[in-house]
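> generate coordinates for the sequence data below:
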Amino acid sequence: MDLHTVDNGILQHLEEELEKDDWNVMISHFLGVDHCGHRYGPDHPEMTAKLAQMNNVVKNVADRIEMDTLLLVFGDHGMTKTGDHGGDSEGEITAALFAYSPGLNMVPANPGSIHPVQVSQVDIVPTLALALGVPIPFSNLGKVVEELLAKKGESPAEVLNKKVQALAQNVQQVQKYLQEYKKVGNELFGELWNRLEQLNGKINKDLNELTTREKKMAYTEYLNVAKMMCETVWAKFNIAEMASGLILMVSVMALIVLMVLSQANDVLVLKRLLLLTVGVNSLFIFTPYASISVMGYVASGMIVVWLYFHHRYLDCKSSDINITDGFSLFLTLCIYLGSFSNSYVVVENYVISFMLLSLIIMYSLISFLRRQRKKNMSTLSWKNVKVSLNVRNVVCFMAVIVLLVSVRGSSSYWKCREEQSWCVPSQVHTPMNGLPESFRNWRYFTSLFALVLLVWLPRRWLIMCGNLNGSRLGVLLVSYVPVITGVFVAAHWALQAAPLQNSPLSEHAVVPPRLTFAVTILFVVAMYCIPLLIYEVPPKKSFGPVVNHPYGFVPQVYHKLIEKYHDGNSKNSNIPVVYGLATAVSAPVVSIVTALLVVLTMLAGDGLAPAVLVLVVTATSCFVVHALCSWMTANNIETLLKPSWAALCVWFILSVHGFYVTGHQPTFSSLHWSAAFVGFTGDWGGSNFFPTLLVGINTFMAQILFGISLPLIVLAPLAIGVAFPRLRGNRLESEETSRGEFLLVDRPEKAKEAVLFTAVSYILLHAAKVFCSSLSAFVLRRHLMVWKIFAPHFIFEAVGFLVTCCCVVLSTVFFLRVLKVLYAWSEQLRIKNT
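Just a heads-up that it's a prediction; the model follows:
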């Protein structure tokens, strides 16, 4: 560790700056002692040498300062015998304070005592404020250091009066702060608050009757009690409640591992698990920690559901976790453990992008090698691997390249943290009206182009799949609603860029966003009610067996359905022809996601519209890679529907990556407050609900997007396989995979199990990250960076987890609704053709 570079750099300029008279405050931050303590500890010879160097620096500066200059030398913390800090031991929270000035008459408060005067670090704030002649900061709780107020030549009475005046200003400031703090409903410790009120009354009523020394004692007691009360309230950690919740979470996660590896009867396992979790949670019901019991019941219910589908659907054995899944879970575990490092949290956006790229490359490579092993050999060696340039391999390679480029390019839209000193802020986060006029048109049309692609690409996919044929109400809504809302958003951005002061348009600037919100909500409700995007060709217009058509896929009801609809003696040859049937389940989900993309892009702002497009391109590339890898390794329809842990981990990491791509950081200073004014002028009728909701949607748009589109992980192999038959090759033809998603009608239970397992597993991946964030905040609660880094990280993770849960539940309910309506339609078709 470098002990001298920073210190030597300061020493090169310190003497020069001392000679100048253009400064009022000079701060020299020497880091060598801190680095030396971490590297060698306090008793090493290197520490002795470093302290000797600092002694010489202090001596030289003290000899050069003038009469009206105050020199303060102090550290921000101490250290343990091993050179560490961050805890609450005496050695860690104690540091020396050296004060010197040629013009001050500093007399120790207890002369002759071996114990030095003790002050708190917060006492430096009011002392420096009074010394510089500026008001004491509003939220200060420190007490002015009296020993630094006596000048040489002043009598004891003059010194005492000066101290009383300084303490009076100090008390007045603290009183004002505490009164304002209590007004907003914050908790203050009852007994100490009553004591403060008594002291306050004594100071205000009996002030004229008190001697100067008694006034000083009253002021000093008031400030000491005020600081003690606030320390009691603010530094209070309920260790029992925190530990109980964490132990419960650990117990539940341990049960998951045990049940997954268990070979016992499923029903017996679930009964024992249910009884055990109910028993554990019941221990907390009649305690002050009853809220833990409620959370425990929710967690237990989710785990029971997960285990049910894990055992029933996956038939989990040790062999189910292949090398791809193992590598994916290992990378995910590394992300979890990173929550315990403040350095990791600061650069999490960099690490997440690296993890995502590593996982995608390994996922596609191992899937290819597994396919080669199944196809060509019983044992796989590198010299036997034959790379064939078929369409599937080429497309998979190109999808990985697109993903690499999009992930690397997304760094242009990251927002800088305060701790990222190397980061250069991007202009994409600057409001349109804050840009130079020459730059506004360029950014507007770039953002408009990104918005057009966000609407056009999903629309083009649906047209190609035949889901926008016919005149069903749902088809018409999907065809026009995203286009209309896109026009509204473009108008909103144009009005933002235009000078609206004293313009008749200023009163109508909120109309386009409000129309976008209203139309999107109505569209989502309508799609839930009428989700089918298919077109059944009337019998008189049927034109025989057709596989492809210029306007989309026209999958037929194949012979399995014909056998189901007609008995063996039926001579009916009217085979129905239906447009969009092969993607009938994914098409409504894609439509909902498209409508939400328009709203999320509007809330993100015009500058981040390209970032949303880059994120969508990244997600689409992941879908393609996942679909192709599934076709490479699947042995039957059940394994094709089963999303691997690798795919779930990719989607989980991609959602975390999306949080940073959309210009966010887990810090409160990075919140996009401008989103609160999208559709509002600032007058919210006394309620903060809507602006809070808009800022929340803006902050967690990635969690919303990936939670709503989660069912597409199950559907992507079927949809891409039927859209591009050459990509799936000749595999599973016996299963009639050319029917696409309509084959789920024959397997409704498997489809439900697949999507429910995907939903619960995805939620658990996020829950594990929240657990690690909460555990890190608990373990490092005395860390110097707990309130700066760990606590905000935990808060953002927790709220994002709640948003993820809500969106995953909604998307799962919508998927089951589409499946139910499609099944009902097929039954009506069967009755009609019987």
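> for the rest of this, base every contact and every neighbour count on C-alpha atoms.
OK.
> packing partners of the lengthiest helix in the chain?
Identified as the longest helix of the chain according to DSSP state H is helix 791-832. Where contact means 3 or more CA pairs under 8 Å, 6 or more residues apart in numbering; DSSP states H and E, helix 791-832 is packed against helix 511-529, helix 559-565, helix 586-604, helix 701-708, helix 748-779.
> most tightly packed of those helices?
Ranked by mean neighbour count, these are led by helix 701-708 with a mean of 26 (mean count of other CA atoms under 10 Å).
> strands along this structure, start to end?
71-74, 97-100, 535-536, 578-579 (DSSP state E).
> turn these into a markdown table, columns for distance to Ser542 and mean neighbour count.
Compiled in a markdown table, those are given as follows (distance: least, CA to CA, whole Å; neighbours: other CA atoms under 10 Å):
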| stretch | distance to Ser542 | mean neighbour count |
| --- | --- | --- |
| strand 71-74 | 88 | 13 |
| strand 97-100 | 92 | 14 |
| strand 535-536 | 9 | 18 |
| strand 578-579 | 9 | 24 |
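> okay if I get those as TSV plus distance to Trp461?
Formatted as TSV, the strands of the chain follow (distance: least, CA to CA, whole Å):
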stretch	distance to Trp461
strand 71-74	65
strand 97-100	69
strand 535-536	16
strand 578-579	14
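> another for comparison:
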Amino acid sequence: METTAASSSLVQEIASQPEAPKHVPTDDLIERNNRRKAVQFKASHALLILFFLWLFTLHALGIYFFTKGFLLTRLVLDHKSECASPPIELQKPSPGSYSAGCWYPKTFDKAVVIIIDALRYDFTIPTDDSKHHFHNALTVLHETAVQQPETAFLLPFIADPPTATLQRLKGLTTGTLPVFIDAGSNFGGTAIEEDNLVAQLRDAGKTLVHLGDDTWHSLFPGYFEPNLTHAYDSFNVWDLHTVDDGVTEHLLPLLQSGAKNWDVIFGHYLGVDHAGHRYGPDHVAMNDKLKQMDRILREIIAALDDETLLVVMGDHGMDTKGDHGGESDDEVEAALWMYSKKSIFGHGHNELKKPPRTAKERPVGQIDFVPTMALLLGLPIPFNNLGSPISEAFVGPAKPDWQKLASVNALSAGQIQRYQQAYTAVRGLDKDVFSVANILWTIAVDMWQGAQQKTAPDAEGFAAFVRYQVENLRVCRSLWTRFDVPSMVYGIIVLGCALAILAFYARATTPFRAEDSPLFIRQIVIYLAFGLLLGLSIGMTGSSAGMLDSSLLGAAGGSIVGFACTILEIPSGYPLPFPNSTWGWLSFVLTVLQAIGFASNSFTIWEDEISLLFLATFAFLSLAASIRQHTAKDRVLGMIQSSFFLICTRIASLSRLCREEQMPYCRSTYYSSATSSTSASWQLLIPFALAILLPSFIKGYYKGTRSYAGSAVLWIGVGLRISLLASAIYWILDAADDNNWLNVSEDTLRLVKTTIAQLVLGVSLVAGTTYYGWATPCISIETPEERENGDAMGTQGRKAKQMAVFGYSNMHGSRYFLLVTNWLIAVILLQKPMGGGSIGLLALQILALVEIIDSNDLARSAIGPVMLAMLGNFHFFKTGHQATLSSIQWETAFIALRTIRYPWSPFLVLLNTYGAQIITAVAVPLIVLWKQPPKKKGLLGEVAMAVATFLLYFAVINLATTMWAGWLRRHLMLYRIFSPRFMTAAVALLVVDLIGIFVAIGGFRWNIISVSQVLGWA
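Take a look at the predicted model:
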């Protein structure tokens, strides 16, 4: 066999022989030899999968232990406030319009609580400059508060981050502060077991009704009257009307009929939140939803009786793009409005004659809602509450009623003092922790008692109790930012050991030998079992770590020791994994620089721009290296591909989603505007451009090695192009749905869209994977007619055959890239048009990169996998993501589904968020396979090294962000910058681990088997 460089073909001349030589193996012997090699390969491949699964487990355990100690938790006390046991004894109130209550005379018998999800405070404030769609649409709240200050007040309602709906509902009903670990439960809340406002209402015999967001039923199962309650799916952000229309349909009849079969109604509207997620706040759809809320609230006011309190609030706000979850001002500043036809409200305590116009004047915390509602309805304040009564609800309409203000604050402060003492006792805290708060408590009680004895105004007592509550809240915030440092250290040690193992495995000078794999696995399993038993023993002795954690630590430590012992047992040994070339040192330096940079908040904020710098640096260096190549072919090819790589990088950099911290030095281009969640109209051309150009570019790379044949023709020329075209049609229909371009019902349009999306995903991930598994190599064979060749064959006149095999030199690479295109289709569909364009450029950069690697003979260098990893990191930002919770594109869950379905909905969001990293992980074997001889020995080991090097980059980034987050745990920007970056890196590592194991290494097996069926086993 002979390979010609010019045509990339194999010319095989088979001359007729009168008799086969005796040393030629028989067909039976060849077949047995091939079967033996196939069995050996499959066994080595299976052991390799087990080895990488073990590394994945170490990564997961390390992240688990660090997260357990880092993401804050608080101890939930199961104490309950009792009506018969007030925290402080009050004098009997003077006769008035207040009927008997529990700790304090109640003001209202019934209440209607309306939650307008994501109702930002400035949505409710009128302005003369209506330059945004959310201005002057919802006016009833401010209007009544200004015109009737004795019956209504409107205040900024400050949420404690994280600003996710479920965490906000917990705070609004328990009066406690959230902790960051609760953010992960937003898609699956568990019932609130601690004392809360809803439980107190139920225990008081109240009939409760819930309408709207079904999150309430996961928090309070069985609390609501089933015959009157109506819950709706809360996560379909594409649906702006179903929930709102359902709430209104059932709420107004309950109010208008004068029905007595309810006491408290909770109505949770979602349309404003969904309009923000889908379009952003500055969109006509937001204007329509706010006007709808204004109209509905006016109808509710008209139907209200004198004994019912009406509360309207937002659980959080939204940022300029309509998202929430973080702690920016727009995300935490919601609105609170209370209304009653009784003239009982006022502002005299702070000398305000009208509601404030900004959140900077008179904000109240959302936890303050709990004691306020409890006292207004005559209930005990929930035991774990840390909020203070909202003064506007108790000060009175005329001159300030200082006695009432002091009384309600005394009750609230007394309950907080009781909670503080119980929490200190249960946690075994030093009593000095609350020393300042306790001093303030003593002073406040003394002033209170003195005022009671002298029957003097209690303004000073009121102020003293407020000071105590503020100080106690400050202490509790600091208590719940106490970290479990030992657990964090355990996690860092496990992650560090896993990184060292990856570095050793990935960058040893020679690939790990297949014959060593059984020894590694055997030793790891033996020592793992020993460590597990040791951990169980320690856990059973009463270790502070607990039996589960001790067992996990023991198993992890034992398996790590087993790996180290195996290295020492191998006679020939392996060299240390230090860089041994210029490119190796470049990979090392770029990775380490990035890891060190995460110690800086500025570096983390501008990581997208720094990633661009690193990729451009590689492009320039590869261009310089290509100029120095000896052969003209390698020189020209390397220069062209390096330039093309740089051009694609610069074009991709035009797609940007700016962080809040980058403003005003950044301009977002990913969406149509800075206040929109939709794409600009011109961006709809990008998917069509992809459908036309991307298959053509890929076809060009294939033709460069004469590989556009066989399976490639059908899949790239037909399957890829049609799938991309269907994706483009999807986004056109989505824009038509958003902008009402078609005279078609929303349900019909949504059905067509989801059907197209399901077909595209089915073709890419199901049909495409099946096709890849059975596909033949991308080669073509030409056999000319037999001809007489007397001169060549000598006087005997024997006949000769010629067989030309085109695509032979890239048989592995061209076939394997078909697997990359499968994932490419799925990820492009799940990105918005600008993100799809970024992923298309990523595909071209991958092809340019493997050409650069080949022309510079760098297949064994670390630079290829590291650059792939950096490409994945770079395009994470170019697809509209940042290391922030608010940049997660939750609406992706509804591209192919109409409702939330597990596990498919999270899977779609994961593909959208980490699509770039997933594609680069799938593409790693191309570094080794592109233009490599089909029968080259040791391909499995080299692919394993490339995958390990790729994972090594993500392991370094994960360990760095983990260590810096732990070290900077008291930093002001921890939860805004460092913690989200740690979580992003942790999830990315686990995702690329799994993709590298099951898709990259698994897909490589199919590639080897397919090629070997054609050529035989090497």
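> coming back round to it: what's the closest of the helices and strands packed on helix 791-832 of the first structure to Met362 of the first structure?
Smallest distance to Met362 of the first structure across these (CA to CA): 19.6 Å, for helix 748-779.
> gap between the closest one and the chain center?
Here helix 748-779 of the first structure is found 15 Å from its chain centre; the criterion is CA atoms, centre = their mean, to the nearest Å.
> equivalent analysis for stretch 180-194 of the first structure, please.
33 Å.
> identify all contacting residues around that stretch.
For stretch 180-194 of the first structure, contacts defined as CA atoms under 8 Å, 6 or more residues apart in numbering pick out 225-226, 229-230, 232-233.
> I would like a ChimeraX command selecting only the buried ones among the residues you listed, please.
Buried residues among the contacts of stretch 180-194 of the first structure (16 or more other CA atoms under 10 Å), as a ChimeraX selection:
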select :225,226,229,230
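> Ser388 of the first structure: which of the contacts of stretch 180-194 of the first structure is nearest?
When the contacts of stretch 180-194 of the first structure are ranked by distance to Ser388 of the first structure (CA to CA), Val233 comes first, at 68.0 Å.
> ok, the closest one to Leu14 of the first structure distance?
41 Å (CA to CA, to the nearest Å).
> re the thing from before, of the helices and strands packed on helix 791-832 of the first structure, which approaches Leu331 of the first structure most closely?
Of all those, helix 748-779 comes closest under CA to CA, at 12.1 Å.
> which strands or helices does the lengthiest helix in the second structure pack on?
Identified as the longest helix of the second structure according to DSSP H is helix 27-70. Packing partners of helix 27-70 of the second structure (3+ CA pairs under 8 Å, 6+ apart): helix 485-507, helix 517-540, helix 547-569, helix 939-967, helix 979-995, helix 1002-1015.
> against which helices or strands is the second one packed?
Same thing as helix 517-540 of the second structure. helix 27-70, helix 547-569.
> quick check: the longest one aligns to which part of the first structure?
I take that to be helix 27-70 of the second structure. In the comparison with the first structure, helix 27-70 of the second structure aligns to no range at all (TM-score structural alignment).
> and the angle from that helix to helix 1002-1015?
Angle, helix 27-70 of the second structure to helix 1002-1015, by axes from the mean of the first three to the mean of the last three CA atoms, to 10 degrees: 170 degrees.
> quick one: whatever helix or strand comes next after helix 27-70 of the second structure to chain centroid distance?
On the C-terminal side of helix 27-70 of the second structure, the closest following helix or strand by DSSP states H and E is strand 110-116. Centre-to-centre, strand 110-116 of the second structure and its host chain are 32 Å apart (CA atoms, centre = their mean).
> right, I'll leave it there.
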